[in-house]
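Novice: Give the three-dimensional model of this entry:
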Amino acid sequence: MQLGACYYPEQWPREMWEHDIRLMKEANFNVVRIGEFAWARLEPEPGQYDFQWLDDVIGLLDQGGIAVILGTPTATPPKWLMDKYPDIYQRDKFGGVRGYGSRRHYCVNHPVYQELTKGIVQVIAARYGHDRRIQAWQIDNEFGCQDTTYCYCDHCLQAFHVWLEQKYGSVDRLNEEWGTVFWSQTYRDWSELILPAYSVCDGADPEYHGHNPALVLDYKRFSSDAVVRYQQFQIDLIRKLSDKPITHNLMGHFPEIDYFNLAEPLDFVSWDNYIDYPWDRPSYRKTAMAHDLMRGVKKQNFWVMEHQSGPCGWNVLADTPRPGQLRLWTYQSVAHGADGIVYFRFRAARYGAEQYWYGILDHDSVPRRRYREIQQTCGELVRLAPLLEGAQVVSDIAIVKSYDHLWSHAIHPHNRNFDYTRLLQSYYDAFSAHGYNVDLVGLHGDLSSYKVVVIPAFHLSDPDLKAWVSRYVMNGGRAVLTFRSGSRNWNNAMTDQTLPGDFRELCGVEVEEFDSLNYGRQVEVQIGGSTCLASIWCDILHPNGATTLGTYAGEYYDGEAAITVNGFGQGHAYYIGCDLDEHAMRELMGSIAEASGINPLPISVQNEGVEIVRKRKDGREFYVVLNHNARAVRIPLTGECQELVSGAAVTGELVLESYAIAILRHE
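Specialist: Below is the predicted model of the structure:
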């Protein structure tokens, strides 16, 4: 198992390096990531390179038995470069230059920047490409952070024209697909095409978009593709000069880049996992779902390339991790498929925007509680590596995530309170509450291994997607579709079919009409003997062969169908026409899982805040149990288990202290 930290030797006096490496070795580290922000140090003047400091630190790390993940430094082009080529800066939707002073201050579509990228990457790859001390490469750093995916410069406009021409072939077809007859927006040739920048219909409300939704969706697709192409450009350069694996550090639920596409050419996925920072404190299930997405984009285990190791923030600080939380968060990562953990950062920076982004060590370099906790955790992981490294998460359930759907919903969410990612999370949470593992999968993949597949708000459709979902159900699967499914074609025009459009036959139901719930209005929904509240959307359903599972109890559609199930081939298709509260979602998903034949766990899942991850390696299963509570919990067990961290036998009940973990094998 790979364990280490992000290290910035260029930010520290040389005489500190050996001290740092000694502490890394004592913490059971075997890898560091370096170099991803060091362009100005590596090329202080145009064409003049300084690798001596990098050679020296790589040599010292090697003496300590520590390998290197080497980053290409293209996230931080130096000042001399930007002064020489100022039009490399991005432009925002108002036409303003996004200038110097931070990072990611470049346009991926700028041809000169691509040549400059080629220069620095080739020089570094030629020097270290076959160096045994280099374990892997990281391309750039956090593509898209600081909202840098979308640029509105002339280079992007030209590249967008090329992208559109390749997609549509002719302007006439584009006009037809986009429906540009609306508001006389018809284009005569490619040169007339625009970027969806600031326009007369853009008001003070940032959620309101006046542009053609087909244009905006294609611009989002193009912008994602542009980042994927820029990454591929660097990958191709390195592959010619190096035999080392290549990764990039993704960002979990970050919405602007299609991570399935970005991950496809990488040898392994890594991502940056921050659990508690000033502008967000995600629930443990939201973090778990991010892990599962990162595992899902390549259907293989992953690394965490930046793992929170202290309190963090830029201008203000989040809470300091409590005793046990760093260990808990690390085991959560490993449980969900991390084969490598690289903590961010080894020492807090004294300078720059991240002075408050604390690491394993504070500014004074004294190893304290956080260091000792990570040292203990890594020592355990070294010992447990034969069990944990390469172990697979066992999942009978999948949720389909599509970035095209995410972007389209963001453009026109159909209700102010609707959020596509939050809807996916609600289904994930419901299954997780029963102790079921969930995979996150992309479009058109093989679904045959899953007993239940949830396809939320699947409003963009085409014949291939229709066939993909229908084939899964026909062959015995259980698909769960929701409101707004089948309401648009693939290029974001509304369908002229009766809803749910392409999925009407599969679900055996028609949407008679719908009700968008606004201004706090709620509608009761009855499911079996229980009542819950819908607060965002209600599809009023007319079953055509489907069986009604839930009905509305209120409004003018009192008594009408809200939730249905339809037998189709050997399988079943559920249609959930409304949003559900947490309790109802948990009960309904539990019943669907039970109906699919998924086996219950031998460990109780009744404790809120307790997470259970089912794993398998070499044909044997085990369970990682994580207590995210600030209090001890008692967990009933069925039969006798062995706790693999301590080696103790546990019968009848497992007691977990606050933020504690256990790894159980059921005997």
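Novice: hey, let's count contacts and neighbours off CA atoms from now on
Specialist: Will do.
Novice: quick one, what contacts residue 34?
Specialist: 6-9, 68-71 (Cα atoms under 8 Å, 6 or more residues apart in numbering).
Novice: Output these as CSV; include the columns neighbour count, secondary structure and distance to residue 530.
Specialist: Shown next, in CSV, are these (neighbours: other Cα atoms under 10 Å; DSSP: H, G, I helix; E, B strand; the rest coil; distance: Cα to Cα, whole Å):
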residue, neighbour count, secondary structure, distance to residue 530
6, 23, strand, 51
7, 23, coil, 55
8, 19, coil, 57
9, 17, helix, 60
68, 24, strand, 57
69, 24, strand, 54
70, 23, strand, 56
71, 24, strand, 55
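Novice: One more sequence to fold, the one below, so I can look at both together:
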Amino acid sequence: MIIGADYYPEHWSVSRWETDAAMMEEMGLTVVRLAEFSWSKLEPEEGNYDFSWLDEALNVLSAHGISAILGTPTAAPPKWLMDKYEGMYSVDGYGRIRGFGSRRHYCFNSPDYQKAARRIAAALGAHYRAHPAVVGWQIDNEFGCHNDEVCFCGHCQREFRRWLKSKYATVEELNRAWGTVFWSQTYRSFDEVIVPGYAQCDGESTRNFCHNPGLLLDYMRCRTDNVAAFLDLQVKALKEAGCSQPVTHNFMGNYDHLDYFKLAKGVDFVSWDNYLCHQWQQSSYGDAALAHETMRGLKQKKFWVMEQQSGPAGWSVMGDTPRPGQLRLWSWQAYAHGAQAIVYFRWRACLFGTEQYWYGILDHDGVPRRRYREIGQTAKELTRIDEMLAGGGPVSEAALIKSYDNAFSHQFQPHNPKFDYNALLRSYYEGLMQNGVSCDVCSIDDDLSRYKLVILPAFQLVTPPMAKKLRDYVSRGGHVVLSFRSGAREWNNQMTERTLPGLFREITGVTVSEFNSILYGDPIPVKGPFGKSEASIWCDLLEPDTAKPYAVYGGDYCEGAPAVTVNAFGKGKAWYVGCDLGADAMELLLGDVLKDAGITPPVSDLPKEVEAVSWECPDGQKVLFLLNHGKDPVSVPVSGFSKELLSGLPAAQTLTLEGYGIGVLT
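Specialist: Purely as a prediction, here's the structure:
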């Protein structure tokens, strides 16, 4: 297990470096990430490189047994570079240049910026390719983290036209795919195709520009390919410079404005930045768990947390300070879901700049206090457990399918302003969590045969091969859950002319005869084996063909109409959930689905706020992590386990977890 911190020696006096390194060693840190925002210090003038300060920092750190991940500094291009070459800045949907003064102020498609990025990556690679303390590389930093970084400049327009020509070959095929006959938007050549910036019918939000849905979807797909190409050019520069260390990029968990499955192909391992409470958001532990599983699912292997929250965080204001025990808990949650390294952001709060309020392991004064001690304890615990469970990892019998193409489509036309694709995914994921069942997150392209249950919420964009894959999966004994809006569109973002749920109608055995986006009306009651709930966003009126009703609507003109159905198909079953449901109803519904699919939770009657994650070791040893995300002690009924590994004591029938406490059973 690797434990480390994000360190910025350039922010501090050289005389402090030795003190920092000694303190890191004392608390059990073995790696730092360096230099990802230091371009102006590494290359103060074009072609004039200064790596002496970084060499010295590496020498100090390595003397204390600390190695480094080096970041290519392309997320923060220096002023001299931006001044020298025109057209490097990104442009927003209103045609305004996003200027200097923050970070990520560049366009991925600028040829001059690509050349500069390749040069700095190559120079760093040539200098550090054989350095014994450099164990890996991070490319750039958090692609897409500001204003979603959608650019509409001339470079992007040129690249978009090239991308479209490669995809469609003829403009006639593009016109057909997008349906440009609508509103007389037909193009005569690829040179006429626009980028989807501000137009006549648009409001204030660039996410809701009212362009052709096919154009919008293809622009997002093209953008992912552009970012992937920018990542790849830096990876290639490092490899050509002779670097053999593994390469990563720090993704952003549940972020869904880039296709992470595509980007992950360009790196050796996935890493991501995990913040649960900051200025802009307080995440639930389900949010974090879903993000961990998504990151693990990108390459179907363990990942790094390259930035793990270590203090209160914000830019102009701060989120809550993590309570005693929460930093430890969040780290254990990451490990349980497959993190093989946890790197805390940041070592010490900075005295200057935009992130003065983004606190680290140490405060501004550099004095070790409660957070330092808690993270030090955590580092020792995780290292010890990881040695005991060597080679083990999470195992799941259920999978949640995430589709970035569907995420893009839902962003443009969400059907209802209360609808959020990520929130719907989370509701299913947390429903499984409340049943004590671990769940993988994967792509529709992955092998589904190893799962007993596959869940595809709002999977509206679908191709015939995808539908056949699910048909075969269910007919052979798999269980599938589909929700409202599934099968509603073709892959090019046109609405389907098939009767809903479109290509999923055969396996679900149901017809959607009518639907209601509940925008202005009252929520509609729903009743079933889970008791009473209500639909507040969407309801499909279902007519079973071969399916059996599971739950029905309990009011309004929908009274008595099926809301949830289950259909036997071949050796398996397909569930169709025609509405949104409250958390309690979702938990009970999925409990019945799990039972039907033959999935038995490792713990019965799991208390609220307690998360269970199942592992298996190479020798077949079963392990269960229990994480109490509540501040109060709870008792968890457990049986079938022989030992609690943290305490080393024999397992009892009941395990008591303190507030923010952890148990590891085997």
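Novice: Let's have the contacts of residue 34 of structure 1 in JSON lines, adding distance to residue 265 of structure 1.
Specialist: Shown next, in JSON lines, are the contacts of residue 34 of structure 1 (distance: Cα to Cα, whole Å):
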{"residue": "6", "distance to residue 265 of structure 1": "24"}
{"residue": "7", "distance to residue 265 of structure 1": "26"}
{"residue": "8", "distance to residue 265 of structure 1": "27"}
{"residue": "9", "distance to residue 265 of structure 1": "30"}
{"residue": "68", "distance to residue 265 of structure 1": "21"}
{"residue": "69", "distance to residue 265 of structure 1": "18"}
{"residue": "70", "distance to residue 265 of structure 1": "18"}
{"residue": "71", "distance to residue 265 of structure 1": "17"}
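Novice: just those now: which is nearest residue 279 of structure 1?
Specialist: Of all those, residue 6 has the smallest distance to residue 279 of structure 1: 22.4 Å, by Cα to Cα.
Novice: isn't the closest one right up against residue 348?
Specialist: No. Counting by Cα atoms under 8 Å, residue 6 of structure 1 does not reach residue 348; the two are 10.8 Å apart.
Novice: circling back to that earlier point, from the contacts of residue 34 of structure 1, which single one is nearest residue 170 of structure 1?
Specialist: Within the contacts of residue 34 of structure 1, proximity to residue 170 of structure 1 (Cα to Cα) peaks at residue 71, which comes in at 40.8 Å.
Novice: Okay, buried residues for the helix ranked longest in structure 1 please.
Specialist: Taking DSSP state H as the criterion, structure 1 has its longest helix at helix 213-239. Neighbour counts over helix 213-239 of structure 1 (16 or more other Cα atoms under 10 Å) mark 213-232, 234-235, 237-238 as buried.
Novice: What of stretch 447-460 of structure 1?
Specialist: Using 16+ other Cα under 10 Å as the test for burial, stretch 447-460 of structure 1 gives 447, 450-460.
Novice: Could you do stretch 517-526 of structure 2 as well?
Specialist: Residues of stretch 517-526 of structure 2 classed as buried: 517-518, 523-526 (neighbour count, 16+ other Cα under 10 Å).
Novice: Counting only strands, which of the buried residues of stretch 447-460 of structure 1 make the cut?
Specialist: Secondary structure from DSSP state E places 452-455, 460 of these in strands.
Novice: among those residues, which two are most distant?
Specialist: In those, two members sit farther apart than any others by Cα to Cα. They are 452 and 460, at 20.9 Å.
Novice: rewinding a little: for the buried residues of stretch 517-526 of structure 2, which one is nearest residue 202 of structure 2?
Specialist: Here the nearest of the buried residues of stretch 517-526 of structure 2 to residue 202 of structure 2, counting by Cα to Cα, is residue 517; it sits at 22.1 Å.
Novice: Correct me if wrong: the closest one contacts residue 538.
Specialist: Yes. Counting by Cα under 8 Å, residue 538 is a contact partner of residue 517 of structure 2 at 4.7 Å.
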